[in-house]
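Asks: Coordinates for the following, if possible.
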Amino acid sequence: MAGCPGLRHFKKGISGVSQWTGTEHKEMQKVFLGVLAGAVSWEVYVVARALIDFIYYAQFQSHTSKSLDALENCLKTFHQHKDILIKLGVHEHFNIPKLHAILHYINTIQALGSTDGYDSESPEHLHIEFTKEGYHASNKCDYVEQMALWLQRREAMWIREGYMLWLSENMEDLVRREKIMDRWEWLDEEDEPDVDNDGSAPHHATLTYNIAKRAPFCNVSVEDLATNFGATEFIPALTTFLHEHIPDSPVEPGPHDSFDLFKQCIRAIPEVKANGRKAGVAAVFNTALVVENATDYQQAGGIASLRAAQVRAIFMLPPQFGSYPHPLAYIEWFTPLGQPEARTGMHVVSRSTHHSRRNAIIVPINRLARGYHLMAKCRAQIERTWTSHNVLERAKYFYLNSYIDIDTFSVLKYLAITTHPTKRILLPQSALGTIK
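Replies: So this is what the prediction gives:
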């Protein structure tokens, strides 16, 4: 399983886990469907997919009629095909209280709101803040009275802090409004900002990023970029970037140039070899969804104009090539997103090539929309030479993991339906037509 920020690796497998916690269940379900695809019959897969999709839809913080329809669709699919697990001897019956409880989810959400408002995680977390921390702050004698006094004092400080924050925000808003009014007094009619037909200012999706003030890898040569970072097409990619964005650049990049590289934003870290007793560290080059066309993405949002890529290097453009406002990223493209597989409901991509070499370009890092997780597309027999460190290099096809977190699931599964009705993302019910 390729690595990804926020993904837990079960390095010793899952068979040795004697008692599963809710957190471990959540970690496992992030990769569960990618592991099952091709390893079990599609009749079994559609049951697992329907149930996990239901779990993710049920965790939405807000719902529409379409999301509730998708939730109901998942539930119907599960109950229509769950008998396959009885036929295979996986389970004897489905008289399970939790399976009965999910029958009431839709009506409950319509009556009381989204499920995150009445799950057990909030009171469990409050138990830590209001009970455990208060008890540890006492001297363990007559602790109930001490805990109540401790909570009273903390609440007083919270109220005071909230009041001071409210004051500071009001002052900032007042100063901001005064500056805006001063600016509008000097605007000519031809300088007024563009507005839509309805008179409102246009709203576009924007991307922000955080990066270190100082690059941890300084003066990295082009040769090191190729050998340690895998950026084998760095010079051609940078030449193309300069021709497109800085056409008046005074010099052309060459093999003798050096660059200052970052290792965060999206992780791009070369291998650290073992030194004495200190163990080595494998290279980490994360994958991301990158904006191909900024205009299309700003107007449509969602997955419009997004494409998977692997980030090999993040660097600042040296001053001899000209000035550019953002750090840059050397990326290697995967193939464009097409329609998802009917059975798995996930997009499948592979390495993109250009003239029999990897298709690599350089983009500003504000084009990196989000970090993303790719899972190797396996069959029943998994290639034993694959490891979490080399699978992105050795596997041929990959699933875009829609289940790495709720936000990603909503973008790939739900927003793709609501924002692009003609580009329909198949729900579990749609996969049933392929089952024979």
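Asks: going forward, measure contacts between C-alpha atoms and count neighbours the same way
Replies: Will do.
Asks: same for the biggest strand by length in the chain, what does it pack against?
Replies: If each strand of the chain is counted by residues according to DSSP state E, the longest one is strand 306-315. Counting contacts by 3 or more Cα pairs under 8 Å, 6 or more residues apart in numbering; DSSP states H and E, strand 306-315 is packed against strand 258-262, strand 268-269, strand 284-285, strand 287-291, strand 328-333.
Asks: mind checking how far the top helix by length along the chain is from the chain centre?
Replies: Longest helix of the chain, by residue count under DSSP state H: helix 143-185. Relative to its parent chain, helix 143-185 has a centroid offset of 32 Å by Cα atoms, centre = their mean, to the nearest Å.
Asks: again with stretch 293-312
Replies: Taking Cα atoms, centre = their mean, one finds the center of stretch 293-312 at 14 Å from the center of the full chain.
Asks: and the end-to-end length of that stretch?
Replies: 21 Å (Cα to Cα, to the nearest Å).
Asks: what's the next secondary structure element after the helix or strand where Thr23 lies?
Replies: Using DSSP states H and E, Thr23 maps to helix 22-29. Per DSSP H and E, helix 22-29 leads on to helix 32-36 as the next helix or strand towards the C-terminus.
Asks: Return the list of helices and strands in contact with the next helix or strand after that next one.
Replies: Proceeding N to C from helix 32-36, the next assigned helix or strand is helix 42-58, under DSSP H and E. Counting contacts by 3+ Cα pairs under 8 Å, 6+ apart, helix 42-58 packs against helix 32-36, helix 65-81, helix 83-87.
Asks: and this one, so I can compare the two:
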Amino acid sequence: MLDFLYLAKYPVHTMETLDRMEEALKMYHENCQVFIDLGIRQNFNFPKDHFSNHYRELIELFGTTDNFNTKYTERLHIDLAKEAFRATNSKDEFPQMTAWLDRREKVMLHEKFILRRFEDSSNNVPPPCIPPLVQPREMKMATSPLVYGVSFEEIETKYGATDFKGALSRFVIHSQRPELTKRQVEDAAASLHLPFYKVSVFHRIKFISHDPYSINPSASIVVDSIHCEPARFDRYNNRIPGRFDTAMVNIANGGRVGVKGYCVGQIRCVFVLPSKVQKEWFPGQSPPLHLAYVEWFTPFASLRPGRDHGLYKISKRTIDGQQRASVIPINLIKQSAHFIPAFGPVAPAEWKSSTVLEVASSLYVNCFSDRFPYSTIY
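Replies: Below you'll find the model as predicted:
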């Protein structure tokens, strides 16, 4: 039965997987009588047992069993059962638990009511309206870099930013002289001297949001993050693969919703320039504080979503066999992007989450990963 449940939650279902599910279910039904013979159970008339007979049919009709777990109810069990039981004297606990939960809910509601009345009386704001599907979010960076003094050679080898110096040179030339064509920028960048060989890097970009309807509206929570950290070894000397997430990047005045003006890129490195170089390269202007090295995928402008699934299919954007890359200000990054690899008839067993972006020739941009991409990517 455990093998059956594992296969049911498998991320990709092929005919081979479904056949293995049927074999595991058949084996379970042939042997479950032993639990009744031993007196462990009287029967198997419960919903989960019956529902297992319909897994294959439902998978073939509606697809994979995403989020098919009991984590939500397990979490509620802590709030509504365990904490409530701890508030009792362990004798005749049921009425004490229900009374404790009822009073706790009333106190929370009354606290929210008082806070809203105070806010209305002080700011004279209109009554709250129906909250939006997704609250606004803003980018949040750490105050200090995670690693200081990372050499260009380390960035190219450990972080995989193979064209770091060239991309940085092109960014500087284009920022100083935006009227130049791409060819002119390439020629000018080839002769640009970089008066340093190390930068300080960050390994994470965070997006935070505030819930105005919570008890503490000023509190922020991290709702999205983009990681760009190289491989490392843990304290047991086990190798932890590097993680370089992908993101939606605003490259041509993209709007709040839709993919027009956006492109997907893999974030290889987030860094800051030395302060002395910033003043030299950007005199009289406010230079971007944080920069990112990005490897590009196919732009959305040349694509259409699939008719059956509504997802955009993209691939690496290459020139002479090398993936195109650029250095950009991180304020152009809108959100992280989740991919579904285009597996084909069978998912290759050697594909791992840490290598799939390197080996997969095509990927689907998943707009169903959470509420924000669902409401902004289409």
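Asks: TM-score for these two?
Replies: The TM-score (TM-score structural alignment, normalised by the length of the second structure) is 0.62; 285 aligned residues with a Cα RMSD of 4.1 Å.
Asks: ok, and what's touching the longest strand of the first structure?
Replies: 215, 225, 229-231, 259-263, 266-268, 285-293, 297, 327-337, 349, 365, 369, 372 (Cα atoms under 8 Å, 6 or more residues apart in numbering).
Asks: May I see the buried residues of it?
Replies: For strand 306-315 of the first structure, a neighbour-count test (16 or more other Cα atoms under 10 Å) marks Leu306, Arg307, Ala308, Ala309, Gln310, Val311, Arg312, Ala313, Ile314, Phe315 as buried.
Asks: So what does the fifth one match up with in the second structure?
Replies: What that stands for is Gln310 of the first structure. When the second structure is aligned by TM-score structural alignment, Gln310 of the first structure is paired with Gln266.
Asks: For the closest residue to that match other than its chain neighbours, grab the count of nearby residues.
Replies: Leaving aside its sequence neighbours, Gln266 of the second structure sits nearest to Thr246 (Cα to Cα, 6 or more residues apart in numbering; 4.1 Å). Thr246 of the second structure: 25 surrounding residues under other Cα atoms under 10 Å.
Asks: and if you look at the one 10 residues further on?
Replies: Residues lying near Arg256 of the second structure (other Cα under 10 Å) number 11.
Asks: what kind of secondary structure is it in?
Replies: Put simply, Arg256 of the second structure is coil when judged by DSSP: H, G, I helix; E, B strand; the rest coil.
Asks: For the second structure, identify the residue most remote from the centre.
Replies: Asp37 (48.6 Å; Cα atoms, centre = their mean).
Asks: picking that back up, tell me how far the longest strand of the first structure lies from the chain's centre.
Replies: On Cα atoms, centre = their mean, the centre of strand 306-315 of the first structure falls 14 Å from that of its chain.
Asks: Next: stretch 353-371 of the second structure.
Replies: Centre to centre, stretch against its chain (Cα atoms, centre = their mean), the figure for stretch 353-371 of the second structure is 11 Å.
Asks: One more: stretch 295-313 of the second structure?
Replies: 19 Å.
Asks: What are the buried residues along that stretch?
Replies: Glu295, Trp296, Phe297, Thr298, Pro299, Phe300, Leu311, Tyr312, Lys313.
Asks: which pair in the residues you listed spans the largest distance?
Replies: Glu295 and Leu311 (20.9 Å; Cα to Cα).
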